[in-house]
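Trainee: sequence isn't available, so here's the structure alone:
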């Protein structure tokens, strides 16, 4: 009876184009059920790091540091709530992939027609392009700050990361995960050092994690909505549901799937906690050094210069701080080389059931992302302000794509028909999922409206 039920669920949604990310599906070995907790966790750790990259990309940096410089430690509670929401949604994405054997794109396509699948693919591709634009801008500005490289040259050089990706794919997925973890650790070490030097007000820090009514005031609320609305990246939900299947757990054994879900959740929450810490460090840096200072810190260059300006950063200002900031920015930008390409493959194969070589996929995606950045750079004479404006406007596509990914995710993982009774979300998880979907969708629609009215 139990086996028949499992087979019945499996027939509900079947991938027509084979397993998700077939090249890496089931390639990472995991220990048997008798292995210890830490050994098993080590085997399942990795996918969470690739997902966490999206929660600390260059697009969030100016917002977090700006929030600290404008309002001190007030918005730490917003980062906390946003991170908890992200953990909930990524847990659902991982569970969907492990239990059904399908990523979110495949599952969505299985419940829609061909035309609808094509439209959803276009929307999601635009979101991936928007994310890639942010990473291109971050990496180009980092190269400019570190080596004095013209922005146009830096943008063009980001196309060369295609060769880096091809090299990484040849050394194995496990090593790719290790490289991403190393880059994340680099970013964290840099900002831990800078925050220690900045000496934040610890009592005020702890108070900042408690939501306060002051957040609802217009100026604070606008920035708070920006932090929340930009936290959950839709492409991460597709990516996570695919890469958790890189582990070789027994696909037909419910006990094995429960074990895989458990450790995938541990991995995700640990890595997202690291992203939470980094985002908090960014805000702490802005609050400790620049709160109350009358200065425009709206661009990466202004932040870089402020960190070595004693009139702004005080006695701790030094070229070392600014250089480390640029190094961390470059590391953040390079992480997208891996995650953006893998996500693009997932949505293309899932929504329109089309396959192409990864090098071609990467050239097309990065090429399309580079074109508007180069055009903007040339038209505005290499102005970083113009690039930052492009970065902000590119986030509109992320807003549009968000409900396209979140609504089916919550629906699928809450369905006993699809997930089975033991894997479907409990009622309280379902309620939190729909609440998060509604709130984030409203916030992102508000951001879209504000962007449109600002352009008119």
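Mentor: The structure has been received and is ready for your questions. Predicted model only: the values in this text are computed from it and were never measured.

Trainee: alpha carbons only for contacts and neighbour counts from here, please
Mentor: Will do.

Trainee: spit out the contact partners of residue 267.
Mentor: Applying CA atoms under 8 Å, 6 or more residues apart in numbering to residue 267 gives the contacts 41, 44-49.

Trainee: where does it sit, in terms of helix or strand?
Mentor: Taking DSSP states H and E as the criterion, residue 267 maps to helix 254-290.

Trainee: quick one: that helix to chain centroid distance?
Mentor: Averaging C-alpha positions (CA atoms, centre = their mean, to the nearest Å) puts helix 254-290 11 Å from its chain's average.

Trainee: next SSE after it?
Mentor: Assigned by DSSP H and E, the successor of helix 254-290 is helix 300-306.

Trainee: what's downstream of that following helix, the next helix or strand?
Mentor: Downstream of helix 300-306, the first helix or strand assigned by DSSP H and E is helix 310-313.

Trainee: flag every buried residue along the following helix or strand past that following helix.
Mentor: Next helix or strand after helix 310-313 toward the C-terminus (DSSP H and E): helix 319-351. Residues of helix 319-351 classed as buried: 321-351 (neighbour count, 16 or more other CA atoms under 10 Å).

Trainee: cool, stretch 119-128 as well?
Mentor: Quick answer for stretch 119-128 (16+ other CA under 10 Å): 120-128.

Trainee: which residues touch that stretch?
Mentor: 234-235, 340, 343-344, 347-348, 351-352, 395, 397-398, 400-401, 404.

Trainee: which of these sit farthest apart?
Mentor: Spatial extent of the contacts of stretch 119-128 (CA to CA) is set by the pair 352 and 395 at 24.1 Å.

Trainee: more crowded one of these two?
Mentor: The neighbour count for residue 352 versus residue 395, taken as other CA atoms under 10 Å, is higher for residue 395 (25 against 21).

Trainee: so how far is whichever helix or strand that one is part of off the chain centroid?
Mentor: If you go by DSSP H and E, residue 395 is part of helix 384-414. From the chain centre to the centre of helix 384-414 is a distance of 11 Å (CA atoms, centre = their mean).

Trainee: ok, and here's another one to check against it:
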């Protein structure tokens, strides 16, 4: 019987999105509605933190203080659009087993993919910029640290991300959920203390844009709510759940993910609405129409709400928002880099690069222009995010509307219309803002406007051309041949695989409990004629300085142990040699194995993790990159 969905639901050739956690959460064995729902709950909460990061705070505070409750409808519209688009993103990941970057790579030419990748990285950098500034402000508010020091400290959260990643996706989700709880509880208390007028709040749901500045803030709110990197992130996170590839199970997975998104994103909406309502009920009602700075809001809350706990709760929630968002931003960066470029970096390196890209502009703005410019910088970062949205939304709609790749899971006409209307609203608002901003720059530049015509205008025209291309390309071009997602290519025909015969096997020993297992595996790889070289490295300071001329007690003892191993093996009929190395095992083991022209190197692995790797180093990784022969790593059972 033919499958009712596309055979492209199989894994991408050679690699899965977020491969280290791909399908690590079992769902098919859960019985009962609530147990099944809890198995699927999680991805949307990781996504939702991007909807309540410090960038949202800046736009919500600016909107509430300048226009009272009049922009609440923008928050609601943004949230409804976000619900729709995030559900489409989850559908893409569940049905096609592709994240948005992988699907784009399969569908567009290289030039278009490079440009889309560049925009995705800009969006992630803008997101991280908001998180860096928000975290620094939170640290300043709680501990009175200068912003420049706070910005520098945010580099250290790289280690927190590494720690959480090693614990697994479920524990990372639990950590994020705890931070969301801190944010939600803090603002629930703040709103209760502010006592807003319900009738005025209700009027805020009637659409209106009082002036051009309201449009700028509204677009910032949209960019802060419907974030491009979240579309990439959600399409990958849903693939951490292992589901059976049957139509019934896939529909069940789609249903539970919609519930997950509905609850998580509505919580994010309530947090954003609480910030805007708080600003409207305190600052706007008091005639303070320009409180866009988070620091100003923090200082004024105690005066308006009459309790010292108000600013403390505000700062704690700000740090929780920044810390949770930075984790999901790192995951999104990994997804777009692997999906578009087939390039994988170590998580700590990827995190450090992303964080430095965000820190440099934040550091320069604070240093050159002063701490008072952080508010406009946060709002600008969210407007930049909004400008990227069309380049992520339009491909997503095309992918989930394609009956060839989605089969019976393709979205229906009603959902498609709503999706395109959402995309049209966002693109038109952004086009209007872009035109007005460039026109204002032209007027301000005067005689120097020629430089804008030579730089900014061509870039805007090229971006517009790319947007038109990805919008209409599926109508005129047949489906492209899928790319391999494997960084080093796809599979190869296995025509002739000759047997391997190892004639010279080097064995690295460290006189620990793993040695017998290392010897056992090494001997099992050999044949009667195979020769073996036992290697041990003396790591004392004296050995590092004096090398082979060292004559201390440890060197003599190590030589005796190595000779004892060699004699035992010779008695069993094996051809065995032994050599001592001196100094760093990373170089000595590799050098001795290479000099002896070994066909295979066998080493013991002790399973060091994170901090032990930092303290003791990763010998196996360094040796593996220094030698030309295969390396077999043996762990103690």
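Mentor: Yep, that arrived. Treat the numbers as computed from the prediction; the structure is a model and nothing was measured.

Trainee: whichever helix or strand comes after the helix holding residue 395 of the first structure - contacts with which helices or strands?
Mentor: Remark: after helix 384-414 of the first structure, the chain's next helix or strand is helix 416-419, criterion DSSP H and E. Applying 3 or more CA pairs under 8 Å, 6 or more residues apart in numbering; DSSP states H and E, one finds that helix 416-419 of the first structure contacts helix 2-12, helix 76-100, helix 384-414.

Trainee: among the ones you listed, which comes closest to residue 268 of the first structure?
Mentor: So among those, helix 76-100 is nearest, using CA to CA, at 7.1 Å.

Trainee: corresponding residues in the second structure for whichever helix or strand comes after that closest one?
Mentor: Per DSSP H and E, the first helix or strand lying C-terminal to helix 76-100 of the first structure is helix 104-110. Aligned by TM-score structural alignment, helix 104-110 of the first structure corresponds to residues 100-106 of the second structure.

Trainee: check stretch 175-192 of the first structure too.
Mentor: Counting by TM-score structural alignment, stretch 175-192 of the first structure sits on residues 171-188 of the second structure.

Trainee: do stretch 432-448 of the first structure as well
Mentor: Counting by TM-score structural alignment, stretch 432-448 of the first structure corresponds to 418-434 in the second structure.

Trainee: in the first structure, what sits opposite residue 45 of the second structure in the alignment?
Mentor: In the first structure, residue 45 of the second structure lands on residue 49 (TM-score structural alignment).

Trainee: how many neighbours does residue 306 of the first structure have?
Mentor: There are 24 residues near residue 306 of the first structure, going by other CA under 10 Å.

Trainee: contacts only, for it.
Mentor: Residue 306 of the first structure sits in contact with 297, 312-313, 317, 322, where contact means CA under 8 Å, 6+ apart.

Trainee: okay if I get the residues you listed as CSV plus distance to residue 164 of the first structure?
Mentor: As requested, the contacts of residue 306 of the first structure are exported to CSV (distance: CA to CA, whole Å):
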residue, distance to residue 164 of the first structure
297, 33
312, 38
313, 37
317, 35
322, 26
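
Trainee: and those residues, which two are furthest apart?
Mentor: Farthest apart among the contacts of residue 306 of the first structure - using CA to CA - are 297 and 317, which lie 15.1 Å from each other.

Trainee: quick check: closest non-adjacent residue to residue 273 of the first structure.
Mentor: residue 83 (7.6 Å; CA to CA, 6 or more residues apart in numbering).

Trainee: tell me who's in contact with that neighbour.
Mentor: Listed by CA under 8 Å, 6+ apart, the contact set of residue 83 of the first structure reads 231, 272-273, 276.

Trainee: and which of the residues you listed is nearest residue 133 of the first structure?
Mentor: When those are compared for distance to residue 133 of the first structure (CA to CA), residue 231 comes out closest, at 16.6 Å.

Trainee: next step: the buried residues of stretch 119-128 of the first structure restricted to strands.
Mentor: Assigned to strands by DSSP state E, none of those qualify.

Trainee: number of nearby residues for the aligned residue in the first structure for residue 365 of the second structure?
Mentor: Residue pairing (TM-score structural alignment): residue 365 of the second structure is matched to residue 376 of the first structure. Residue 376 of the first structure: 19 surrounding residues under other CA under 10 Å.

Trainee: isn't residue 220 of the second structure up against residue 386?
Mentor: Yes - using CA atoms under 8 Å, residue 220 of the second structure is in contact with residue 386, at 6.6 Å.

Trainee: how much space separates the residue opposite residue 153 of the second structure in the first structure once aligned from residue 202 of the first structure?
Mentor: Under the alignment by TM-score structural alignment, residue 153 of the second structure pairs with residue 157 in the first structure. As judged by CA to CA, to the nearest Å, residue 157 of the first structure and residue 202 of the first structure stand 41 Å apart.

Trainee: more neighbours: these two, which one.
Mentor: residue 157 (15 against 11).

Trainee: tell me if I am right that that one is in a helix.
Mentor: Yes - counting by DSSP: H, G, I helix; E, B strand; the rest coil, residue 157 of the first structure is located in a helix.

Trainee: on that earlier part again, CSV for the contacts of residue 83 of the first structure, including distance to residue 31 of the first structure and neighbour count?
Mentor: Below are those laid out as CSV (distance: CA to CA, whole Å; neighbours: other CA atoms under 10 Å):
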residue, distance to residue 31 of the first structure, neighbour count
231, 34, 21
272, 24, 25
273, 25, 17
276, 30, 22
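
Trainee: before we move on, back to that, superpose on the first structure and give me the mean offset of the match of helix 104-110 of the first structure.
Mentor: Stretch 100-106 of the second structure, aligned to the first structure and superposed, deviates on average by 0.4 Å (mean CA distance after the TM-score superposition for the first structure).

Trainee: how far away from the center of its chain is that stretch?
Mentor: The answer for stretch 100-106 of the second structure is 16 Å, by CA atoms, centre = their mean.

Trainee: give me the buried positions along stretch 81-98 of the first structure.
Mentor: Under the neighbour-count criterion of 16+ other CA under 10 Å, stretch 81-98 of the first structure has 82-83, 85-98 buried.
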